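Engineer: have a look at this prediction, sequence included:
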Amino acid sequence: MDIRYSTGKEPFKTMTTEELRKEFLISNIFVKNDVSAVYSHIDRIVTLGAMPVDKKVKLDKNIDPMKDFGVDFFLQRRELGMINIGGDGIVVADGVEYKVNHYDALYLGAGTKDVVLESVDKKNPAKFYMNSVPAHVSYPSRVITYEQANHVHAGSAAESNDRTINQYIHPDILETCQLSMGMTHLETGSVWNTMPAHTHERRMEVYFYFDLPEDQVLFHFMGEPQQTRHIVMHNDEAVINPSWSIHSGCGTSNYTFIWSMGGENRTYTDQDWIRTTDLR
């Protein structure tokens, strides 16, 4: 498991391209029959990816619970959300089988001990994208299908941000300690996300970009509103955004992204908006 330590506002202003990418960019998320894991000390969020092809894989395959978290098993004091962006999959958690099909989500409450992931068809393997945050209460685990998510249309083609926000792990859908998670899809011809930009000092966020053609790129903007920097991103990559940072992106093509938040609250609209003309 890769461990990242939090970077403050002042050091951020002087970081090179390589330093920014090393600290905030998450690549190689999906590896055949394996589980990747990046542990950030920013609100102690863990970003994981699993792509079981012709084998079942254990969620904690590359995690040492006692060494890494001081607990007996990974989710002893954590909750976890996942969205499957690949072929249909199956997750068995403490003996309970959950069918997690394409674009479905699964929430696992704190205290879930044994988690095994597999694909229904090895020729079209599941790709489980996951985030985990600390939790002090155990809420029931459940699948949230794509149909059960809240689908909120936003933006317009004229603004180059015609998109649908799909809210899965959200206060209107189910109870969690602090995790929120959803997926935003941009229509053809739309390339901007989260603009006008905002921050939320009470929550951090991880963006995972996918459905981006391999010959296209995305410019993810972050930093204080008057001290912005960018990271060039490719398909199936994620970026860690501190609470003091904006998080906005513009692609050379349309794309889809998964947003995941942890922090003091789960109020989706708790945002500090920044006028576009005030950005620097």
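Structural biologist: It's in.

Engineer: C-alpha from now on. contacts and neighbour counts both.
Structural biologist: Will do.

Engineer: what helices or strands is the helix ranked longest in the chain leaning on?
Structural biologist: Using DSSP state H, we find that the single longest helix of the chain is helix 17-24. Using 3 or more Cα pairs under 8 Å, 6 or more residues apart in numbering; DSSP states H and E as the contact criterion, the neighbours of helix 17-24 among helices and strands are strand 227-233, strand 237-241.

Engineer: included below, for side-by-side comparison, is a second structure:
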Amino acid sequence: MLHVETRHAIDPATARGFDTEALRRNFHLGDLFRDGEIRLVYTHYDRMIVGGAVPKGAALTLDQVKECGTPSILDRREMVIVNIGGTGQVRADDTYTLERGDMLYLGMGAGPVTFEGEGRFYILSAPAHAKHPSRLVRIDEAKKVELGARDTSNERVINQFIHPDVMPSCQLVVGMTQLAPGSVWNTMPAHVHDRRMEAYLYIDLDPTARVFHVMGEPSETRSMVIANEQGVLSPPWSIHCGAGTANYTFIWAMAGDNVDYRDVEMVGMEELR
């Protein structure tokens, strides 16, 4: 079963007037993983698609998505699939077995995508201008960057999977950041990158734990309370950072004008309101 929701782009002036309900309706990703379903959110932020697939004993195939305007979803797109569940299989141009934490890149033209097994599959897709080889990147093959410190409660490891230092892609850049026990802050000091949107998915949270995700213009910040396996759409004009009630993992994904996410505009703590 396929379910597709469309989210239109929101400008910063409009977002300033949102209450909690409107903020969550436009930016919160709260229902991506349902047993036996493929659920997608087609966004008007760089035409990024964010979604989930949970086979739960029966194969699920993702092929035509009306919103893409092509016979099959990967005819003019690339895709990254992250397994956040048990062992699962993905069939496209080949058959791939994904353990928890592995990421699969599928290049443009890889064909319909079938999900099987015990996996819980997080789906990311963006338009592509060239065909790059499909590749399975296991979590122990990701490039690891250690950042932060225990003193500032942000000791973490950034795992770069779909990244120029690891493999080529058209515009998708995807990684996974794991916070150490006792650390709760991510991406602080904050920054913006107006050339790219970003999507966050928070995982490895206990049922009663929450992340307070901060977004908005630096002078007009807003927050949303996020539970396990929920996410956030972060528009290009917005900061994106957060703090949890315990340590957690988050998957970050970007699409847009380039793949060099180091060209950010840092926001000083004194600028935040």
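Structural biologist: That came through fine. The model shown is predicted, which means the values in this text are computed figures rather than measured ones.

Engineer: got a TM-score for the two of them?
Structural biologist: For this chain pair, the superposition-based TM-score is 0.97 by TM-score structural alignment, normalised by the length of the second structure; 270 aligned residues with a Cα RMSD of 0.9 Å.

Engineer: closest to Ile3 of the first structure out of the helices and strands packed on helix 17-24 of the first structure?
Structural biologist: strand 237-241 (12.3 Å; Cα to Cα).

Engineer: contacts for that closest one?
Structural biologist: Residues from elsewhere that reach strand 237-241 of the first structure, judged by Cα atoms under 8 Å, 6 or more residues apart in numbering: 24-29, 204-210, 222, 247.

Engineer: of these, which is the nearest to Val232 of the first structure?
Structural biologist: Proximity of the contacts of strand 237-241 of the first structure to Val232 of the first structure was ranked by Cα to Cα; the top entry is Leu25 with 9.3 Å.

Engineer: for whichever residue in the second structure pairs up with the closest one, what are its contacts?
Structural biologist: Using TM-score structural alignment to pair residues, one finds that Leu25 of the first structure aligns to His28 in the second structure. For His28 of the second structure, the residues meeting the contact criterion (Cα under 8 Å, 6+ apart) are 224, 230-233.

Engineer: which of those residues are buried?
Structural biologist: For these, a burial check counting by 16 or more other Cα atoms under 10 Å picks out 224, 230-233.

Engineer: ok, of these, which one's closest to Val157 of the second structure?
Structural biologist: Top of the list for closeness to Val157 of the second structure, among these and by Cα to Cα, is Gly231 at 19.5 Å.

Engineer: for stretch 2-14 of the first structure, buried residues please.
Structural biologist: By neighbour count on 16+ other Cα under 10 Å, the buried set for stretch 2-14 of the first structure is 4, 12.

Engineer: same thing with stretch 271-279 of the first structure?
Structural biologist: Ile274.

Engineer: now do that stretch: which range of the second structure does it align onto?
Structural biologist: Taken onto the second structure by TM-score structural alignment, stretch 271-279 of the first structure occupies residues 264-272 there.

Engineer: about what we covered before: give me the distance between the match of Leu25 of the first structure and Glu21 of the second structure.
Structural biologist: Distance, His28 of the second structure to Glu21 of the second structure, using Cα to Cα, to the nearest Å: 10 Å.

Engineer: where do the contact lists of the two overlap?
Structural biologist: Between them, His28 of the second structure and Glu21 share no neighbouring residue, with contact defined by Cα under 8 Å, 6+ apart.

Engineer: just the closest of the contacts of His28 of the second structure to Arg273 of the second structure, please.
Structural biologist: The shortest approach to Arg273 of the second structure among these belongs to Met224, at 15.6 Å (Cα to Cα).

Engineer: in the first structure, what sits opposite the closest one in the alignment?
Structural biologist: In the first structure, the residue equivalent to Met224 of the second structure is Ile231, according to TM-score structural alignment.

Engineer: you'd agree its match is up against Leu20?
Structural biologist: Yes: counting by Cα atoms under 8 Å, Leu20 is a contact partner of Ile231 of the first structure at 7.4 Å.

Engineer: thanks a lot, catch you later.
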